[in-house]
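> next one to model:
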Amino acid sequence: MSVADVPEAITQAHHEEWARVVAGLARRFGDLDIAEEAAAEAFAIAVERWPADGVPPNPGAWLTVTANRKAIDRIRRESKRDDKHKEAQMVYDDPPEPLGAVDDERLRLIFTCCHPALAMDTRIALTLRMVGGLTVPEIARAFLVQETTMGQRITRAKAKIKAARIPYRVPSAEDLPARLTGVLTVLFLVFNEGYLATGPDTDSVRHELTAEAIRLTRLIRALLPEDGEVAGLLALMLLTEARRTARVSASGELVPLDQQNRGAWDATMVAEGHRLVRERLATGMAPGRYQILAAINAVHTSARDIRDTDWSQIVALYDQLVHLDPTPIVALNRAIAVAELDGPDVALAAVDSLEDKLAGYHAYHATRADLLRRLGRSQQSRSAYDKAIELAGNTAETAYLTRRRDQLG
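Have a look, this model is predicted:
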């Protein structure tokens, strides 16, 4: 069993233990390769033994002890590791590490791993792997790159940490602002993987990921209550999570926003999300990326019916977002809103201009398929649906796209 396979092999109940064990070993031994391989061995043993012997009373402690022993065994086998060997001998006698500015263990590990010495994309990918518990394929899909490319990126990050002797130090209060952007991106991507899982072998919606991302973002807001982007991310998550129960039908098919039962949305989450958006608007300060995304979702969730949606306001918000975050994904989402305001022909021209950047992204082809369908170009729409179905990994989304394609006749 490879390291990358282990998170899928364990139950969801113990998924977060993977991140905690790996990050703890990395801090202790200063070597990510040892950390991941020792954790993988411990989880592989758990996968083999627990079904027969039963889950131990304290699974986390069992996994930590087993992984530490595996790490020590590897260090002992290697030559020229005398200093680490001595450190390993004291593994059970180490004094407790000071908590620093962050009390929550999971959040503390995320801040620790989002080290500013690494490039932003690299630290985010590495933290998603080590602490977020996401697999290399899931991270690759989040960044719209090939799995091999992402694997190489993470490997290079580990090598840089080792070569530069970057310590796994618990961040102080002064460290938090420099690491915040990376931390928020990690939580945003973990939430997205839960909101619409990208792999075919997982649940379509992974509530354990969205709930954990919201919990950790609430903790950051308590630490940094004046930060607008923290509030914006929390509002965005709440307004998105509020729609969770209405997003997948009883038959397991994705339900798009315009067809959802709005009465099934979580009114408490919607109200809290709207309140956070209003509070940020009241400050009069220029909004950041997450605040604008939250405002877009606030417009959507304010409409009692899809026909009441203020599309002109949504397009205006996307115009602001394009200046802040001029990515192909933002341009694609803006085009979807433009279709409702100016028509599918205008939107299709904007979408087609993104082909060279989004040809491997299923949502690009799904958007084209829908616009072509609305324009009566059924044959081209069918081809676009075929491509979207080929690229989509989420089973609920695949079922929806297949039905829409088959309705073309």
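
> use CA for all of it now, contacts and neighbours both
Fine.

> any idea how far residue 328 is from residue 353?
To residue 328, residue 353 is 10 Å away according to C-alpha to C-alpha, to the nearest Å.

> repeat that for residue 368.
Taken as C-alpha to C-alpha, the span from residue 368 to residue 328 is 14 Å.

> settle it for me: which of those two has more neighbours?
Between residue 368 and residue 328, counting by other C-alpha atoms under 10 Å, residue 368 is the more crowded of the two (25 against 18).

> which SSE is immediately downstream of the helix or strand harbouring the more buried one?
Per DSSP states H and E, residue 368 falls inside helix 362-374. Downstream of helix 362-374, the next assigned helix or strand under DSSP H and E is helix 378-391.

> would you do the same for the sequence below? I want to compare the two.
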Amino acid sequence: MQTTGNKEIIENIFRHEYGKMIAVLVNKYGPSHLDKIEDAVQNALLKAMQVWGYQDTPQKPTAWLIRVANNSLIDMFRKEKYMQEDTGDTGNSENMAEPEEMVMENRINDDQLKMIFACCHPSISEEYQLILSLKLIGGFSNKEIAKALLKKEDTVAKSFTRAKKMLKSKVKTLDTPIEIGLTSRLNVVLKVIYLLFSEGYAASTGEVMLKKDICLEAIRLALLLSRNKYCNKAEVQALIALMCFHTSRFEARLDKEMEAVDLEHQDRSKYDKDLIRFGIDHLETATEMGQTPSPYHLQAAVSYEHCIAPDFEKTNWENILHLYNLQLQYQYSPVIELNRIVPLAKVKGPETALKELQKYQKTDHFRETALFYAIKADIFRMLEDKNKMKTALEKAVALTKNTVEKKYFLKKRKGIL
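This is a model prediction of the structure:
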């Protein structure tokens, strides 16, 4: 019988391996076969669910999945008579025989880097680049992409279909671009990696609030970029620092019952000091590169302040507010604007923060976001207005799609926290 623990392991492996499988097979057969490659990957994942649910997971699940997906793809080619000499495959599954572990890892890393830059081809619009990358590299669902890009789910589905057509027409083979091609696409690639990380750090849907495997995968991809001499820019180092600082707080963000713990009540002794030091090293490297600070520099600096503060009240709120103000000068973001409200309340008072927050209520995006009402509830808590606080929390409960987050809002509404 399939156990809950085994099911969770399988789900984690699927999320972790999906992008690797797509990248390896697209590199082998070409983007023109992308639709069939997606089907083959799904077939492999379904077979794994059937087999692994009742047996031990293979020692090398990546190699197992890629081999099964490759064989499934070969069967499709045979049935539809697509097998061509230029595919470089005779139909013998030994072509995808398991190589040495280090060779396999290096090949996957190389293929994933190529796939990321293929999805971010300059002839494809940035919106389509993001959708392709999140879907094919991150394994995101349409619902997760819709949340990340502030779009409707059916719009994302239609856009993905159109984006795939563009990818197949613009990219014939996967190649790592030369210096100019790499750097010109880097901003979108970094945005993709951070959106991937953000879904792991605060899952938009499901029973789990935190998905550490996704966050670690995003960090791995960023480190992969940093090892390429053309991609090792200050903003790459700053993004790595930001993700390390955020990930360092994972163990403190859930209690023993796996329920959410907000920043104010976190046990800071649980913060991962090694990850914080690793983040500091990368932030210092980013600073030493001497370029104009990017939004990732500023966000990393905010997260750093939270990591080193002895407690919530002793946090350097003035510096954090200054950093948020700088971020908004560089690049407007509704999420940054919302997150700025809390330090604004700490520095200028909750009355000032509430006036600022009321301005946003006219915006459709804010009215449909659980975060907006969660922050609004927090401001009313500071103002000791329990009735309005509960009303705001009820709205947050109605809007969130994440079970853990919903429980957290309900507990606050009942006055448990």
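
> quick revisit: give me the mean distance between the helix holding residue 368 of the first structure and the second structure.
With mean C-alpha distance after the TM-score superposition for the first structure, helix 362-374 of the first structure departs from the second structure by a mean of 1.4 Å once superposed.

> hmm, who's touching that helix?
By C-alpha atoms under 8 Å, 6 or more residues apart in numbering, the surrounding residues in contact with helix 362-374 of the first structure are 332, 336, 339, 344-345, 347-348, 351-352, 355, 358-359, 378, 380-385, 387-392, 401, 408.

> for stretch 122-138 of the second structure, same thing?
Counting by C-alpha under 8 Å, 6+ apart, 15, 18-20, 22-23, 112, 115-116, 119-121, 140-142, 145, 156, 159-160, 163-164, 166-167, 170, 185, 188, 191-192, 195-196 sit against stretch 122-138 of the second structure.

> so how do I select the buried members of these in PyMOL?
Selection of buried members from the contacts of stretch 122-138 of the second structure for PyMOL, criterion 16 or more other C-alpha atoms under 10 Å:
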select buried, resi 15+18+19+20+22+23+112+115+116+119+120+121+140+142+145+156+159+160+163+164+166+167+170+185+188+192+195+196
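
> going by residue numbers, what spans are helices in the stretch 251-400 of the second structure?
All helices of the stretch 251-400 of the second structure, identified by DSSP state H, counting those that start in this stretch, fall at 273-288, 295-308, 317-330, 334-339, 341-348, 350-360, 364-367, 370-382, 386-399.

> out of those, the one nearest residue 42 of the second structure is which?
helix 386-399 (30.8 Å; C-alpha to C-alpha).

> which residue lines up with residue 379 of the first structure in the second structure?
Under the alignment (TM-score structural alignment), residue 379 of the first structure pairs with residue 387 of the second structure.

> contact partners for that match?
Counting by C-alpha under 8 Å, 6+ apart, residue 387 of the second structure has no contacts.

> and for residue 23 of the first structure?
35, 109, 130-131.

> residue 60 of the first structure now?
14, 17.

> now the residue mapped onto it from the second structure: which helix or strand?
In the second structure, residue 60 of the first structure lines up with residue 62, judged by TM-score structural alignment. Using DSSP H and E, residue 62 of the second structure sits in helix 61-79.

> and that helix, how far from the first structure on average?
Taken over the aligned residues, the distance from helix 61-79 of the second structure to the first structure averages 3.5 Å (mean C-alpha distance after the TM-score superposition for the first structure).

> buried residues, the following helix or strand past that helix. List them.
If you walk from helix 61-79 of the second structure toward the C-terminus, the next helix or strand you reach (DSSP H and E) is helix 101-119. Within helix 101-119 of the second structure, the residues that count as buried by 16+ other C-alpha under 10 Å are 107-119.

> nearest to residue 312 of the second structure among those?
Once C-alpha to C-alpha is applied, the member of these that ends up nearest residue 312 of the second structure is residue 116, at 38.4 Å.

> pretty sure the closest one sits against residue 189.
Yes - assessed by C-alpha atoms under 8 Å, residue 116 of the second structure is found in contact with residue 189 at 6.8 Å.
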